[in-house]
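K.L.:
Predicted model, plus sequence, below.
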Amino acid sequence: MVVLSSAYEIEKRVEEMAAVITQEFAGKPLAVIGVATGAFLFMADLMRKIKLPVIVDFVRLQSYGNRTTSSGVATCVADVQIDVKGKHVLLVEDIVDRGITLSTLVARFGTKDVASFSVCTLLDKPSRRIVPLQLGAGGKYYRGFQCPDEFVVGYGMDYAEQYRCLPYIGVLKPHIYTKNWNCVLSITQISSLSLRSGLNELTGPFSVLHI
């Protein structure tokens, strides 16, 4: 696995994004909506750094299942329970890829009479976009990192419900998911190996690249 963003880099970028959001939504009723399940770690860290009163909920859509590519259809399986009418909605995503999930949510929240609809995504894959980004009047788009066209895991993102708890974001080597190999090193093992190797090459399917 090649590390794209270290835990330190993620922490600093989340702080920067939270500071901008705090400034731009000051004095406005803000509803922060996380896209389950991949965004839960990012959302938790972001929420702790946004210095504003907010209401919080989650929405769940399904488009991947246990595959590594989207099915092309995003289905809402759990909608928000809070009343977002008149609120400035900030949707928190782990990754914006083809834009299918996001366009589904834009349409869904467009029926809820929100004041504005903005998106804060940890990762963005503009090279994969097939649905244009259209947020409507007053909508803002916050991006943590631009992501290469690779299958990434860690920091909440998974492959077949694994790798979510890795403290960094990394590229999963193709032989792992093509052979459905599900052996995962624990965070403790990863951290220990990383410290001993100085974030150089690790043994097995994991490797670390300085960026």
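P.N.:
In hand now; what should we look at?

K.L.:
hey, let's count contacts and neighbours off CA atoms from now on
P.N.:
Fine.

K.L.:
Now do the SS call for residue 14.
P.N.:
State at residue 14, reduced to three classes by DSSP: H, G, I helix; E, B strand; the rest coil: helix.

K.L.:
Please name the nearest non-neighbouring residue to it.
P.N.:
Nearest residue to residue 14 in three dimensions, chain neighbours excluded: residue 46, at 6.0 Å (CA to CA, 6 or more residues apart in numbering).

K.L.:
The one you found falls within a helix, correct?
P.N.:
Yes: counting by three-state DSSP, residue 46 is found in a helix.

K.L.:
Can you show me the strands along this structure?
P.N.:
Counting by DSSP state E, one finds strands in the chain at the ranges 2-5, 30-36, 54-62, 75-78, 88-96, 116-124, 141-146, 152-153, 169-171.

K.L.:
show me the contacts for the residue most central in space within the chain.
P.N.:
By CA atoms, centre = their mean, the chain has its centre lying nearest to residue 94, at 0.8 Å. Residues in contact with residue 94, defined by CA atoms under 8 Å, 6 or more residues apart in numbering, are 35, 38-39, 42, 121-123, 156-157.

K.L.:
Below is structure B, check it against A:
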Amino acid sequence: MDIDKKVWEVLCSEEDISNRLKELGQEISDVYRDKKLYVVSLLRGSFVFTADLVRKLDIPVKIDFMTTSSYGHGTESSGSVKIVNDIKENLEDYHILVVDDITDSGLTMKYVIEHLKTKNPVSVKCCVLLDKPERRKVEIEPDYVGFTIPDKFVVGYGLNYGDYYRNIPYVFVVTDKDR
């Protein structure tokens, strides 16, 4: 797919994202107030979302990053999840919030949550910018969701196509010009 020759249809505008982040930040802050919160951001797709989200939290928070791989340069998950870079810190006294850009098949999030549970944290929950439930291959429901979206290929705001377009400040759907 030559993305530059397609139509970019805005799905979540900058304003929509900003407003939803304020709501999520308040909700997460209220839940984790007086608890030790450790945010684990799944690189690379979630770095934009995570940075904006944690700035909306009004509680102390530790942040670290895990790198997983399941997509390569394609538009669909390969179905095989690998942890490329793991959390090295002791997580036993923490409530973990895994942050990712999107949950579609659910394979990556389920794998990461199960992996982090082996580190004996107090709890493990997840937060995603986008939830695409029509694509689910495993039973998992994100605890915090920015937007539930239809089964379309989305790019922008951290989500890439061929390692590009992560810097676009909104989420867009790529469609054919004649649609």
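P.N.:
Sure, I can see it. Everything numeric in this text was worked out from a predicted model, so none of it was measured.

K.L.:
re the thing from before, would you turn the strands of the first structure into JSON lines with distance to residue 191 of the first structure?
P.N.:
Formatted as JSON lines, the strands of the first structure follow (distance: least, CA to CA, whole Å):
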{"stretch": "strand 2-5", "distance to residue 191 of the first structure": "13"}
{"stretch": "strand 30-36", "distance to residue 191 of the first structure": "26"}
{"stretch": "strand 54-62", "distance to residue 191 of the first structure": "30"}
{"stretch": "strand 75-78", "distance to residue 191 of the first structure": "35"}
{"stretch": "strand 88-96", "distance to residue 191 of the first structure": "23"}
{"stretch": "strand 116-124", "distance to residue 191 of the first structure": "22"}
{"stretch": "strand 141-146", "distance to residue 191 of the first structure": "23"}
{"stretch": "strand 152-153", "distance to residue 191 of the first structure": "16"}
{"stretch": "strand 169-171", "distance to residue 191 of the first structure": "13"}
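
K.L.:
show me the contacts for residue 39 of the first structure.
P.N.:
Residue 39 of the first structure touches 92-94, 156-157, counting by CA under 8 Å, 6+ apart.

K.L.:
switch to 7 Å and redo it
P.N.:
92-94, 156 (CA atoms under 7 Å, 6 or more residues apart in numbering).

K.L.:
Which residue of the second structure sits opposite it in the alignment?
P.N.:
Applying TM-score structural alignment, one finds that residue 39 of the first structure aligns to residue 46 in the second structure.

K.L.:
Residue 30 of the first structure too?
P.N.:
Per TM-score structural alignment, residue 30 of the first structure is aligned with residue 37.

K.L.:
Kindly report the same for residue 117 of the first structure.
P.N.:
Taking TM-score structural alignment for the superposition, residue 117 of the first structure sits opposite residue 124 in the second structure.

K.L.:
burial of the equivalent of residue 80 of the first structure over in the second structure, as a residue count?
P.N.:
Residue mapping for residue 80 of the first structure onto the second structure gives residue 87, with TM-score structural alignment as the criterion. By other CA atoms under 10 Å, 14 other residues sit near residue 87 of the second structure.

K.L.:
In contact with the closest residue to residue 87 of the second structure other than its chain neighbours, which residues?
P.N.:
Leaving out its chain neighbours, the residue that sits closest to residue 87 of the second structure by CA to CA, 6+ apart is residue 66, at 6.2 Å. Contacts here follow CA under 7 Å, 6+ apart; on that basis residue 66 of the second structure touches 40-43, 85-87.

K.L.:
What's the ChimeraX line that selects buried ones from these?
P.N.:
Restricted to buried positions by 16 or more other CA atoms under 10 Å, the ChimeraX selection for the contacts of residue 66 of the second structure reads:
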select :40,41,42,43,86
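
K.L.:
List just the nearest of the contacts of residue 66 of the second structure to residue 94 of the second structure.
P.N.:
residue 40 (11.2 Å; CA to CA).

K.L.:
residues in contact with the spatially closest residue to that closest one that is not a sequence neighbour?
P.N.:
Excluding its sequence neighbours, the residue lying closest to residue 40 of the second structure (CA to CA, 6+ apart) is residue 98, at 4.7 Å. By CA under 7 Å, 6+ apart, the contact set of residue 98 of the second structure is 39-41, 125-127.
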